[in-house]
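> could you look at this predicted model? Sequence included:
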Amino acid sequence: MESLVDPIQTMPTARSPAGRWIDRSLAWITEVPAAAIVVAEIFILGGGAFARYALHEPLTWTDELASILFLWLAMLGACIALRRTAHMHLTTFVKGMAPDRRAWIDALGMCLVVAFLVMLCPPAWEHWQEEMAVTTPVLGISEGWRAGAVCAGAILMLVTAVARLVDTASWKQIAVTGGAVAIGGAALWMLSPVLANLGNLNLVIFFLLMLVGCIVIGVPIAFAFGLATMCYLSFSTTTPMSIMPNRMQEGMSHLILLAVPLFVFLGSLIEMTGLARAMINFLVSLIGHVRGGLQYVLLGAMYIVSGISGAKAADMAAVAPALFPEMKKRGSKDGDLIGLLSASGAMSETIPPSIVLITVGSVTGVSITSLFIGGLMPAVVGLVLMAGVVWWQTRLEDMTGVTRATRREIGKLLLVSLPALALPVIIRTAVVEGVATATEVSTIGIFYTLIAGIFIYRQFDWRRLYPMLLDTASLSGAILLIVGCATAMAWALTQSGFAQDLVKIMTAVPGGKMGFLLVSALAFVVLGSLLEGIPAIVLFGPLLFPIAKLVGVNEVHYAMVVIFAMGLGLFAPPFGVGFYAACAIGRVSPDVAMPRVWPHMAALFLALLLLVFVPWFSVGFL
């Protein structure tokens, strides 16, 4: 199952000797530097934090160097993700097609990806040339080192896309679909004088018909955003095309986003070093003997682990395999387990340091510290309501043969789990108390986990380190390319006047502040199911958060409602792709799980309403 959050990444198989040579060359060109940059970022930011807080001698160049390397990591990671077929895309509408028809659709989708990259390369080159003459304020080097990342990434992705197209499609498919894309582009070019006079009708043509059409046929969301924006700017406006790589670079250059790859890597380390299992074993010893005890453990473990890794797929993959076998022995139905796992993934979206929280702070300017403080209680509301569902479903659970852990066993497991349980406390405390930024604290977590894994748990497989670095780069590139392309699209929508029209519509919603919150919540449930959280928030966050402030809604309160709603949409069938990821991780058919997931979704929907009507849950501890 391919999905927006599927942790399984597929590697293409080149069919020809030339294709295999190109594939290996691309691997060396992109993977080795990307892995090296992840390691370099850890030491640069970790060293900067140590120098500032321990030695009281701040290194002024660390943030600037880290931001330049970060842009290279984003573009190289996007190339790796494209080679691995790991970019976020929607398969809901194409997964049931016959193989022959699916092959034609996939060939068309890859031709559209190629078309976007062909359009991007010239302005990216132009943008790089323009930036060569500008110097950075601290290091005093050319800004071309930063802008060159977008140019080099576009070229490498173009080569990768062409190589994948040649290796996965027949020449007939390439000729027909490529010809169709070329004819469509030529038609738009010839119609550009007409399109230029259509005004905001172009928004419907490019950002509704073209964008939705691309997403429906499975074009990766980042490339769908980019293609729609490039076509809109090229064929209906006189805007210089160099604005596209400029906006993409700006969107991906926020230093706070560097927390994304670092927390992704931290999540992998937690699983590999045994910290996650130590937490789970302790929780099982506490309440595993009561009816529904393992379900409560799953909820608690998702709450704790989500506060560390920030990636939902990694959270579910770390928790579910350790608990599901015993839960099934106790009589739990497969569908109920997947429903609980999906709902817990949605519930934990607001738990810091969630990647979505970090993205919200980056694109809207809301304080990361406030978001981290405000995100804990909304998840507790969801957890309590889901615990009620668990109590009802397991009230008759057969506990024959289940033994209660002794105090000595609990104490022993507590001692073993203390280093693991301390990690989320360290992370949250460091950010809330201002000891480190959200980005820097991820490096603290990484060094802490390395030490704990090597010297305390003595569980560290050095052979897995390089693949983990590559997985980090790939997932980060997939996320950050969406951020870059969505930033460019949001800019285009703002320049078109759409933002002003949206303000008028949303401020006219009946019911004032509560009406606006309810409409926003329902809208983001839908957006979460179709676009996933990060694309939706990057695209609509800059437009809607100012409106929320205008109608009197606290920004942190609004952020919690929006994030919780997106999580609900992401994990709710039939379109929520997080639900299918949970099915893949739990090895349960979606047909079996779908009828059993609704009680958990209902609990989350009630939690969402409580968050809307009771702002205290979001802002009570600020």
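Cool, got the structure.
> hey, let's count contacts and neighbours off CA atoms from now on
Fine.
> any idea which helix or strand comes after the helix or strand where V162 lies?
Taking DSSP states H and E as the definition, V162 sits inside helix 144-168. From helix 144-168 onward toward the C-terminus, using DSSP H and E, the following helix or strand is helix 171-190.
> contacting residues around that next one?
Among residues not part of helix 171-190, those counted as contacts by Cα atoms under 8 Å, 6 or more residues apart in numbering are 104, 107-108, 111-112, 115, 165-166, 235.
> chain center to it, what's the gap?
32 Å (Cα atoms, centre = their mean, to the nearest Å).
> one more: stretch 376-393?
24 Å.
> next: stretch 506-518.
The gap between the average C-alpha position of stretch 506-518 and the chain average comes to 29 Å, counting by Cα atoms, centre = their mean.
> out of the contacts of helix 171-190, which is nearest to R596?
Compare each of those with R596 using Cα to Cα and the shortest gap goes to W104, at 35.2 Å.
> included below, for side-by-side comparison, is a second structure:
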Amino acid sequence: MANILFTLFIIFVVLNVPIGIAIGLSTFGAILASQKVPLFLVAQRLFTGLDSFPLLAIPLFMIAGSLMESGGISKRLINFASNIVGPIPGGLAMVTVLACMFFAAISGSAPATVVAIGSIMVPAMIEAGYDKDFAVGLIAASGMIGVLIPPSIPFVTYGITMNASIGKLFLAGIVPGVLFGLSFMIISYFYAKKRGYKGTAKPTWKSFLTSFKEAIWALGMPAIILGGIYGGVFTPTEAAAVACVYSLIVGFFIYRELTLQNMFKSFANAGVSSAMVGLIIAAATAMGWVLTTEQVPTNVATAISSIAHSKFMLLLLINLILLITGCLMELNAAIIILGPIFLPLIMQYNIDIIHFGVIMVVNLTIGLLTPPLGVNLFVANGLQKDLTLSQVVKASLPFMIFAIIDLMILTYVPNLSLYLTHLLK
């Protein structure tokens, strides 16, 4: 049955069938062809995949991020970031990265981060004399930070799949997100020196304080979310609901840029995105059940153990597998399918499940920047349609190389990502 499933899945992917439908149809086809189990189990497993209270955090965080985006949050974060790093050579590029880091702490979505920040910063960089390909490549790469800094939708998916603490995963994602941001700023600085990109005018204390005052309500949302979770006030799912209410209050009564029209538009956008993710999670859960029934996780673990004779080699091999997978499969689906497969191996080698969550999410996040799936590439390319996809890929290559270097550091120096989680003990 597993052979049929993989064959059908590859065929559907080659035919460019949407990933959620491809996973579902290949699972259904494999069960139908094998005649080993009744077909009603497909529907049962699809329902089981979504029957989870913690999973409710995903659509709620999407709604909160969409509301904050519509409520004028992007320009305030960009203005605040500009007052911090703008005067440095390549200042606008650094503002883009820093603004993505701020917005990541609100949205939890990489494509949303690309659109919210890129729609403002890409035209601004081009007008200031930055090369188009560099500007688009930068925002495509910086958007990856959107799924690392909490709240992070993939970390929620991983926590549910692997029965790991979502709160600890959120904490563990902070350092990787900051590391990615600093790396991209370093690249931007050297590009600026080489190509003559100037910084912005030096801000005054008054302008800095004004920009901070305007952005403080936006910056307060992650503080409330994380503080509430780690303070034991509410669960991650309840934190997502609080974030929605907070977004409505800030958008309507403080920034006063959220209207009924764009509020309903935000609900609709979040609903479509949630439905897409929900379909992928449900279908991936069904596929994961088939693979487990066929003992694929056990067989894969045995095969990898025969090759990898040390923790170092095991992690290197897993990184290679995940990097390739990230190029071909949607992030959440890959977590649900591959997480249980790797679980016996990480238990055998005493790898911390939170640390492995960081490794897995960072690996698959890099896939957002790599063809043929490369969601961030396509979204960023849509901001400057006169560029070809190959130009965007070429421009994003230096950022991808640094991202892989960061991945290796995070893989073999676990205390970097686990340090903040140890503070909770």
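Nice, thanks for sending it over. Values in this document were obtained by computation on a predicted structure and should not be read as measured data.
> circling back: whereabouts in structure 2 does the helix holding V162 of structure 1 align?
With the alignment judged by TM-score structural alignment, no segment of structure 2 is matched to helix 144-168 of structure 1.
> repeat for stretch 115-130 of structure 1
Residues of structure 2 aligning with stretch 115-130 of structure 1 are absent, taking TM-score structural alignment as the criterion.
> ok, now stretch 35-53 of structure 1?
Under TM-score structural alignment, stretch 35-53 of structure 1 has no counterpart anywhere in structure 2.
> list the buried ones in that stretch?
Applying a neighbour-count criterion of 16 or more other Cα atoms under 10 Å, the buried positions in stretch 35-53 of structure 1 are 35, 37-38, 41-50, 52.
> including distance to T406 of structure 1 and secondary structure, could the residues you listed go into JSON lines?
Listed next are the buried residues of stretch 35-53 of structure 1 as JSON lines, based on distance: Cα to Cα, whole Å; DSSP: H, G, I helix; E, B strand; the rest coil:
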{"residue": "A35", "distance to T406 of structure 1": "45", "secondary structure": "helix"}
{"residue": "I37", "distance to T406 of structure 1": "47", "secondary structure": "helix"}
{"residue": "V38", "distance to T406 of structure 1": "44", "secondary structure": "helix"}
{"residue": "E41", "distance to T406 of structure 1": "45", "secondary structure": "helix"}
{"residue": "I42", "distance to T406 of structure 1": "41", "secondary structure": "helix"}
{"residue": "F43", "distance to T406 of structure 1": "43", "secondary structure": "helix"}
{"residue": "I44", "distance to T406 of structure 1": "46", "secondary structure": "helix"}
{"residue": "L45", "distance to T406 of structure 1": "44", "secondary structure": "helix"}
{"residue": "G46", "distance to T406 of structure 1": "41", "secondary structure": "helix"}
{"residue": "G47", "distance to T406 of structure 1": "44", "secondary structure": "helix"}
{"residue": "G48", "distance to T406 of structure 1": "46", "secondary structure": "helix"}
{"residue": "A49", "distance to T406 of structure 1": "43", "secondary structure": "helix"}
{"residue": "F50", "distance to T406 of structure 1": "42", "secondary structure": "helix"}
{"residue": "R52", "distance to T406 of structure 1": "46", "secondary structure": "helix"}
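> follow-up on the earlier one: buried sites along the helix holding V162 of structure 1?
Applying a neighbour-count criterion of 16+ other Cα under 10 Å, the buried positions in helix 144-168 of structure 1 are 144-161, 163-168.
> kindly report the same for stretch 399-410 of structure 1.
By neighbour count with 16+ other Cα under 10 Å, stretch 399-410 of structure 1 contains the buried residues I410.
> then stretch 296-304 of structure 1?
Judged by neighbour count (16+ other Cα under 10 Å), stretch 296-304 of structure 1 contains these buried residues: 296-304.
> between those residues, which is nearest K504 of structure 1?
For the buried residues of stretch 296-304 of structure 1, the closest approach to K504 of structure 1 (Cα to Cα) belongs to Y303, at 38.6 Å.
> in space, what's closest to that closest one - neighbours in sequence excluded?
Sequence neighbours aside, S348 is the residue nearest to Y303 of structure 1 in space, at 6.0 Å (criterion: Cα to Cα, 6 or more residues apart in numbering).
> what sits against the one you found?
S348 of structure 1 sits next to 302-303, 306, 379 when contact means Cα under 8 Å, 6+ apart.
> sticking with the counterpart of A2 of structure 2 in structure 1, tell me its helix or strand.
With TM-score structural alignment as the criterion, A2 of structure 2 lines up with L203 in structure 1. Using DSSP H and E, L203 of structure 1 falls within helix 201-204.
> what's the host helix or strand of I186 of structure 2 packed up against?
I186 of structure 2 belongs to helix 174-195 when assigned by DSSP H and E. Taking 3 or more Cα pairs under 8 Å, 6 or more residues apart in numbering; DSSP states H and E as contact, the helices and strands that helix 174-195 of structure 2 lies on are helix 91-107, helix 132-142, helix 389-412, helix 415-422.
> the next helix-or-strand element following the first one against structure 1, how far on average?
When you say that, I think you mean helix 91-107 of structure 2. For helix 91-107 of structure 2, the succeeding helix or strand toward the C-terminus, using DSSP H and E, is helix 110-127. Here helix 110-127 of structure 2 is compared with structure 1 after superposition; its mean distance to the aligned residues, by mean Cα distance after the TM-score superposition for structure 1, is 1.4 Å.
> contacts for helix 110-127 of structure 2, please.
With Cα under 8 Å, 6+ apart as the test, helix 110-127 of structure 2 has contacts from 66, 69, 74-75, 78, 92-93, 96, 99-100, 103-104, 107, 131-132, 135-136, 139-140, 142-147, 375-376, 379-380, 383.
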